[in-house]
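[1] dropping the sequence and predicted coords here.
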Amino acid sequence: MAPLQEQHQLVDFGQKSLLVSAAAIAFNPTFWNIVARREYRTRFMTKAFGGNSQTACYALAATIFSLGLCRDFFYERALRHQPSHPLLETQSIKFIAYALIAAGNTLVITSTYALGITGTFLGDYFGILMDDMVTGFPFNVCDAPMYYGSTMSFLGTALLYGKPAGILLTGWVLVVYLVALQYENPFTAGIYEKRNALKASGKTSEDKKEL
């Protein structure tokens, strides 16, 4: 009976790689939110880079990007250790997988292009604020294209590998991102509200240091 049970097993929860992948998925947004908020309140990274907020932001961007590569590595390794399912190994599923990956990457790349490096990687927390809200593509499609695009790529990869465990991890990705948005959106909005209040009060650009 053991071989039959293994044949119908959807997710192997005994694989440590699955837990490592889930932990990496949760760690990344937790890390950048904690670091960015500490930077906003103490300017510890800006001080570490000699008062250059631009360089500090680029350093955080490089760190976040590197952590993303590690997360993707752990995800792919977890999928390789998980059982496949015949229903996910059809040609039509492969086409859907490639479409999801292409659409997801399009959302991520175009949102990065629209925001720039500092706009994408939490430049607001470093006092590097955008003049106007970006409303064009892909932000006219969804409010968090980088998060939703990344989620689509995770799902596409899961389908491409034919792994039910990948679909489960994709659900975890979406939950983590939705929770992160609950913290990020109000905080970022508060930064810009403070900037607009300073403008309305007629204070000079030097007062932006208060942000």
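    Everything's here; your move. Residues are numbered from 1 along each chain as shown.

[2] only C-alpha atoms for contact and neighbour calcs from this point on.
    Fine.

[3] could you count how many residues lie near residue 91?
    Residues within reach of residue 91, counting by other Cα atoms under 10 Å, total 11.

[4] could you do the one 4 residues further on as well?
    Taking other Cα under 10 Å as the criterion, the count of residues near residue 95 is 14.

[5] quick one, helices of the protein?
    Applying DSSP state H to the chain gives helices spanning 2-8, 16-42, 44-48, 53-80, 91-120, 145-161, 164-200.

[6] find the residue closest to the spatially most central residue of the chain in space, skipping its chain neighbours.
    Residue closest to the mean C-alpha point of the chain, counted by Cα atoms, centre = their mean, is residue 147 at 5.0 Å. Distances taken as Cα to Cα, 6 or more residues apart in numbering place residue 177 nearest to residue 147, at 6.4 Å, with adjacent residues excluded.

[7] got it, and residue 104?
    residue 149 (3.7 Å).

[8] gap between the one you found and residue 174?
    Separation of residue 149 from residue 174 (Cα to Cα, to the nearest Å): 10 Å.

[9] more crowded one of those two?
    Neighbour totals were compared for residue 149 and residue 174, and residue 149 leads with 24 against 18 (other Cα under 10 Å).

[10] before we go on, here's another structure to hold up against the first:
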Amino acid sequence: MTAMDFSKTSLWVSLASITFNPLFWNLAARQEYHTHWITKLFNGDKYRGCYAIAITIFTLGIIRDFLYKQALLEQPEWAILDNSFVRAIALLLIGSGMTFVLSSTYMLGITGTFLGDYFGILMDERVVGFPFSVLDNPMYVGSALSFLGSSLWYARPAGLLITAYVWLVYTVALQFEGPFTTMIYSRRATDTKSDTKDKKANSKKKKKL
């Protein structure tokens, strides 16, 4: 039994989409942080800029999922995976994945989910409730689980290999996103301390006068 048909154009288009999405939002967000180019497109309104990139990322995600489904349907099917037990596992994986993604979005909000910190829209404190209480990166884990569940639902072993690639891409993306986000919040903490010291210094001067 053949697991994957590499001659199908749909497979490579799907892999390209999976690669492109995190590459796009990381590059776009970093440029926004350094130059505010998206905010400038919306006359200095960082919230409108953040909502715009949120819509863009969401749309790209829908396109990616559509291309993934098309790729799966053109790949070889394994009869051993085509049974009610495997489909039940598939539904469980998809349900779990969607739970992680949706609950993450609910906890973070639109700006927290879609790179608001790169726009200067920072959260007051770290989110520690579910699903962040059980996973460090629930959105990425949830997305990967949905890919895995879909591959089992359609009984396509190629989907298992694509899911492994999805996780590899997400892992690489996290190596860039994590440290950069930490830097943003560390810089805010440093600026806040500096402002506090300046205020205290000015207060002392006024008392002396």
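    That came through fine. This structure is a prediction, so every number in the text was calculated from the model and none was measured.

[11] before we move on, back to that, from the helices of structure 1, which stretch is densest packed?
    The highest mean neighbour count among these, using mean count of other Cα atoms under 10 Å, belongs to helix 145-161: a mean of 24.

[12] residues in contact with that one: which ones?
    79-80, 84, 88-89, 93-94, 96-109, 111-112, 138-139, 164-167, 170, 173-174, 177 (Cα atoms under 8 Å, 6 or more residues apart in numbering).

[13] now the host helix or strand of residue 200 of structure 2, how far from the centre of its chain.
    Here residue 200 of structure 2 sits within helix 158-208, counting by DSSP states H and E. Put simply, helix 158-208 of structure 2 sits 16 Å off its chain's centre (Cα atoms, centre = their mean, to the nearest Å).

[14] list the helices and strands that helix packs on?
    Here helix 158-208 of structure 2 touches helix 9-35, helix 138-153, going by 3 or more Cα pairs under 8 Å, 6 or more residues apart in numbering; DSSP states H and E.

[15] adding distance to residue 56 of structure 2, write these out as CSV.
    CSV is the format used below for these (distance: least, Cα to Cα, whole Å):
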stretch, distance to residue 56 of structure 2
helix 9-35, 9
helix 138-153, 17
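
[16] how about those helices, which one is nearest residue 66 of structure 2?
    Distance to residue 66 of structure 2, taken as Cα to Cα, is lowest for helix 9-35 among these, at 8.7 Å.

[17] once aligned, what mean separation remains between the closest one and structure 1?
    Once fitted to structure 1, helix 9-35 of structure 2 is off its aligned match by 0.3 Å on average (mean Cα distance after the TM-score superposition for structure 1).

[18] just to revisit the earlier point, now the helix holding residue 200 of structure 2 against helix 9-35, angle please.
    Helix 158-208 of structure 2 and helix 9-35 are oriented at 10 degrees to each other (axes from the mean of the first three to the mean of the last three Cα atoms, to 10 degrees).

[19] nearest to residue 121 of structure 2, out of the helices and strands packed on helix 158-208 of structure 2?
    Between residue 121 of structure 2 and those, the shortest gap by Cα to Cα is with helix 9-35, which sits at 10.8 Å.

[20] before we move on, back to that, quick one: what's aligned to the residue nearest to residue 104 of structure 1 in structure 2?
    Using TM-score structural alignment, the partner of residue 149 of structure 1 in structure 2 is residue 142.

[21] who touches residue 3 of structure 1 in this structure?
    Under the criterion of Cα under 8 Å, 6+ apart, residue 3 of structure 1 has no neighbours.

[22] which residue in structure 2 aligns with it?
    Using TM-score structural alignment, residue 3 of structure 1 pairs with nothing in structure 2.

[23] how about the one 10 residues further on?
    Aligned counterpart of residue 13 of structure 1 in structure 2: residue 6 (TM-score structural alignment).
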